[in-house]
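Undergrad: sequence first, then the predicted structure, then my questions.
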Amino acid sequence: MHVLRPAKESAVKARTQAMNQVKAILLVLDPDLREPITGLTNPAPIATCAALGDDRGEAAFALRLLARRRGDVLVRHHSAPLTFAAATAARTWMPLAAY
C-alpha cells in the first residue's frame, strides 16, 4: 500500500504539470491559435490541443505534445487503478471493525 500512494501522486502531479505548461504556452500564443482554446473548460482544451495540426507552427506542436502527455495512458489510466488498488489493499489489511 505504501508503494501505491507515491505512484498515484506522481501520476497526478505529471498530469497537473502538463496542464500548467499548456496554460503558460497559451498566454504567449498568437490570438488566432489562442482564442478557440481559452474559453474552454477542462478537458476540452486538452482535446483541442491534442488535435492541432502540424501546419500551425512550433507552439501548436508543443501544445499537442503536452496535451498528449497529459492524456497519456500512464497518467490518465493508471491513477484510477492505483486508487482502486490502494482501496482494495486497505480493506484487506484493515480489520472489518474499522468500517
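TA: That came through fine. Residues are numbered from 1 along each chain as shown.

Undergrad: contacts, neighbours, all on C-alpha from now
TA: Fine.

Undergrad: residue 48 against residue 38, yeah?
TA: No: between residue 48 and residue 38 there is no contact under Cα atoms under 8 Å: 10.3 Å.

Undergrad: residue 25 sits in which helix or strand?
TA: helix 4-27 (DSSP states H and E).

Undergrad: take the one below as the second:
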Amino acid sequence: MFNERIATLKSRIEKRDETISELRGASPEADGNNQSARNILLGRLTAQYMASHDGLSPRMLAGLESPPVEWINAELEKLGEDWRVRNAKGKIETFDPAKWG
C-alpha cells in the first residue's frame, strides 16, 4: 500500500513537472493573461499537497479550502516562480512581490 502511494505520488509529480515546463514555454501574450497559468499551477500544487499529507480537513477534500499559504509559497520558490499567494478575506489570491516593493 505504501509503495503504491509513493509510486502514484512520483507519477503525479513527474506529470506536474512536465506541465510546469510546458507552461513556462508558453508566452504570456499567447495566454493574454498569466492568471490562468497560475491557476493551473495552483491546482497542481493543491493535488500534490493532498497526495502527500494525511488528515486533510473535509473542506479541503471538498475543494473548499486551499493548502497553507506558507506551503504554497515555499513550493513556488522551489519552482523558481516569481509570484506568490496570500490569503485575502479567506480566499487565495496571487500577487507579484516585485510590484509591491
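TA: In hand now; what should we look at? Here the structure is a predicted model, which is why all the values come from computation and not from measurement.

Undergrad: so what number do they get for TM-score?
TA: The TM-score (TM-score structural alignment, normalised by the length of the first structure) is 0.34; 55 aligned residues with a Cα RMSD of 3.6 Å.

Undergrad: about what we covered before: quick one: list the elements packing against whichever helix or strand comes after the helix holding residue 25 of the first structure.
TA: Downstream of helix 4-27 of the first structure, the first helix or strand assigned by DSSP H and E is helix 31-38. Contacts defined by 3 or more Cα pairs under 8 Å, 6 or more residues apart in numbering; DSSP states H and E place helix 31-38 of the first structure against helix 4-27, helix 44-50.

Undergrad: who wins for proximity to residue 58 of the first structure among these?
TA: Nearest to residue 58 of the first structure, of all those, is helix 4-27, at 10.9 Å by Cα to Cα.

Undergrad: quick one: the closest one to chain centroid distance?
TA: Distance, stretch centre to chain centre, for helix 4-27 of the first structure: 6 Å (Cα atoms, centre = their mean, to the nearest Å).

Undergrad: tell me which other helices or strands the lengthiest helix in the second structure touches.
TA: Criterion DSSP state H: the longest helix present in the second structure is helix 2-25. Here helix 2-25 of the second structure touches helix 35-52, going by 3+ Cα pairs under 8 Å, 6+ apart.
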